[in-house]
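Here is a sequence with its predicted model. Questions after.
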Amino acid sequence: METLANLEAFVRSAELGGFSSAARYMGLTPAAISRNVAQLERNLGVRLFHRNTRKLALTEAGERFLLSVRGNLDALQSAISDANADQGKPAGVLKVSVPMSLGMRYLIPTLPAFLQSYPDVRVDWQFDSRQVDLVADGFDAAIGGGFELSPGVVARPLAPAHIVAVASPSYLKGKKLPKSPDDLADWDAIVMRSGTSGRLRSWVMHHVGGDEAVVPLKARVAFNDPGPMTEAAAQGLGVALLAMPDVLPHLESGSLVRLLPRWYVDAGSISIYYSTRLSLSAKTRVFIDHVVEDFQQHQYAERFAGNSG
């Protein structure tokens, strides 16, 4: 029977395109990865990779074997992680889905402390704004907003998901500041195009006093991701409606100015989602606690609020 080390060496080498990349991922040397794969090939009696000096490519037998074992390897590692969880030891691969901008600005900076505290945990994150199926896609957790809760999934709110209107000082130069959303009708707008429907997003803003108004945006630039929208706004291309986490660093530095400070879009909450179908593994439990504590320490719930203007 093959060892888990041999199987993982093969799968990671195939996924990452080489022994060196697999070695970095697994914390081993390329020579150790190569030995494990060679032992696996000897035991199976087939060659799994075509090897040359420039690249590593799967043979036909290797492709078939990868399809057979990849999912089983993840299941085995999850089972081992769950067994360790019973002993209270966080370990194994922590698979998380998180939006790119939120992950880059607010979550990756927390990783050094987390991994130092839990050296047996390995991180495997997917940066994506779409909703994932935690159970079917094998995620331990997801962070974001606006997810529909499927059976067995719970959401722990972290901060409000408020969207505000912003523009750069250069774009605002010589313009009269708007007093209501209607005043934005003739301004150049940087708008969001839905990645699923392809339609331009429309927004309803709320006033802290209770009024509501549809925002009449004149699209000049359209993107399907808030990161480019934020950069375009900072470059003076127009007004944009963006989530507070995306624009907060720019508001604090002065490269963007918030417009209509008493108006905001309420998009619900930024939450961390996880499944309750199985007992929560130790690695997932400590990750949730780590994220919640970090949000509390940095007061993100207050800083991301758009209704305090």
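Structure's in. What do you need? Fair warning: this is a prediction, and the values are worked out from it, not measured in the lab. Numbering: from 1, shown residues only.

Please count neighbours and contacts with C-alpha atoms only from this point.
Fine.

can you pull out the helices in the chain?
Secondary structure of the chain by DSSP state H: the helices cover 4-16, 19-26, 30-44, 60-86, 100-102, 111-117, 169-172, 226-234, 244-253, 282-297, 300-303.

how about the ones you listed in CSV, adding mean neighbour count?
Listed next are the helices of the chain as CSV, based on neighbours: other Cα atoms under 10 Å:
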stretch, mean neighbour count
helix 4-16, 19
helix 19-26, 18
helix 30-44, 17
helix 60-86, 15
helix 100-102, 17
helix 111-117, 12
helix 169-172, 17
helix 226-234, 21
helix 244-253, 18
helix 282-297, 17
helix 300-303, 16
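
so who does the residue lying closest to residue 8 once chain neighbours are set aside touch?
Spatial nearest neighbour of residue 8, excluding adjacent residues (Cα to Cα, 6 or more residues apart in numbering): residue 73 at 7.1 Å. The contact partners of residue 73, by Cα atoms under 8 Å, 6 or more residues apart in numbering, come to 4, 7, 8.

ok, and what's touching stretch 161-180?
By Cα under 8 Å, 6+ apart, stretch 161-180 touches 145, 184, 233-244, 255-261, 263-270, 304-307.

Structure two is appended below for comparative analysis:
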Amino acid sequence: MDQIQSMRVFARVVEAGTFTKAAESLDLPKGTVTKLVQHLEARLKVKLLNRTTRRVTVTPDGAAYYERTSRLLNDLDDIEASMSNAQASPSGRLRVDVGASVAGQIIIPALPDFYRRYPDIRLDMGVSDRPVDLITDNVDCVIRGGELQEQSLVARRIGNVPLLTVASPAYIAAYGAPTHPGQLEDEHTLINYFSTRTGRLYPNEFEKDGERLEIAGRYRLAVNESNAMTAALLAGLGVGQTGSFSVIPHIERGELVRVLEDWQVPAIPVWVVYPPNRHLSAKVRAFVEWAAEQFAKHPHIAR
């Protein structure tokens, strides 16, 4: 059997953690994936993987083999790309994952421009605010805002999203507009964000004249997705902080009102992230550069 193919299949099994996930990502039958790894082990006369009913773990010899062959496979990809027209005309399937509001309001509306430039790229776009394991899920890159949790990944900062504190006119008519962040502790109702990964509530942050406040406040609703936050604000459920590009259109239409405007709120950094050990192919590079361009020219996102 083809040795290079066997090496690629072995590497994908290591990254995916199971033969089933590896087969799905490679679009191969599971039996073929299993057979290729078995032939590789027979050729090397070394056990590369420990198999259980649920998961595959790498033996010490397998880990050493993966480290060396992954570099070799990346070099082969580089050679092939340099000898073809891939750099001039990126093509193929690209798997990306994008936060819900960024997908709906920035990336997807601009995709006609992307396809005019790169008509041969097929995008599989996951849309969610949940954390994604790029290696296990076989995702080429993700766009995420906030603090980076996985320091081993390669991250490029492509923008800073200002946060605005807003409420609906109906809420303000019923409860008044806060004039100081401290009033959010016990005089107003907040809509909060919580971490999908840990369940921890994110505090509402305010800065003014060197004073910095973190307000947890009284809340009846916490959400973990930005579109849900906008919907809750529009429904008049409380005061909340969210990304400027999500709410400025509603502010311009009078559906939401800014409050506490004299207090600054730290902006949220936005990153495009991809695995360090994966060849940055022409199609990945094309998407990363194009996405950075969309953020750079957006009127409500800071460079």
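Arrived safely. No experiment lies behind these values; they were computed from the predicted model shown.

thinking again about what came up before, mind giving me the ChimeraX select for the contacts of stretch 161-180 of the first structure, buried ones only?
Selection of buried members from those for ChimeraX, criterion 16 or more other Cα atoms under 10 Å:
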select :145,184,233,234,235,236,237,238,239,240,241,242,243,244,255,256,257,258,259,260,261,263,264,265,266,269,270,304,305,306,307
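
which stretches of the stretch 151-300 of the first structure form strands?
Taking DSSP state E, counting those that start in this stretch, the strands of the stretch 151-300 of the first structure run over residues 153-167, 188-192, 204-207, 212-214, 218-223, 239-243, 257-259, 263-275.

Look up how far residue 213 of the first structure lies from the residue nearest the centre of the first structure.
For the first structure, residue 98 is the residue whose C-alpha lies nearest the centre (Cα atoms, centre = their mean; 1.7 Å). Using Cα to Cα, to the nearest Å, residue 98 of the first structure is found at 30 Å from residue 213 of the first structure.

again, but for residue 99 of the first structure
28 Å.

who has more neighbours, these two?
Remark: of residue 99 of the first structure and residue 213, residue 99 carries more neighbours, 19 against 15, as counted by other Cα atoms under 10 Å.

That one and residue 237 of the first structure, how far apart?
On the measure of Cα to Cα, residue 99 of the first structure and residue 237 of the first structure end up 24 Å apart.

likewise residue 282 of the first structure?
Distance from residue 282 of the first structure to residue 237 of the first structure, by Cα to Cα: 47 Å.

With respect to residue 60 of the first structure, which of the strands of the stretch 151-300 of the first structure lies nearest?
Among the strands of the stretch 151-300 of the first structure, the nearest to residue 60 of the first structure by Cα to Cα is strand 263-275 (36.9 Å).

quick one: that closest one to the second structure mean distance?
Aligned to the second structure and superposed, strand 263-275 of the first structure gives a mean residue distance of 2.6 Å (mean Cα distance after the TM-score superposition for the first structure).

And for that strand, what's in contact with it?
Residues outside strand 263-275 of the first structure that contact it (Cα under 8 Å, 6+ apart) are 134-135, 140-146, 152-165, 203-208, 288, 306-307, 309.

Buried members of those residues into ChimeraX, please.
In ChimeraX, this line selects whichever of these come out buried by 16+ other Cα under 10 Å:
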select :134,135,140,141,142,143,144,145,153,155,157,158,159,160,161,162,163,164,165,203,205,206,207,288,306,307
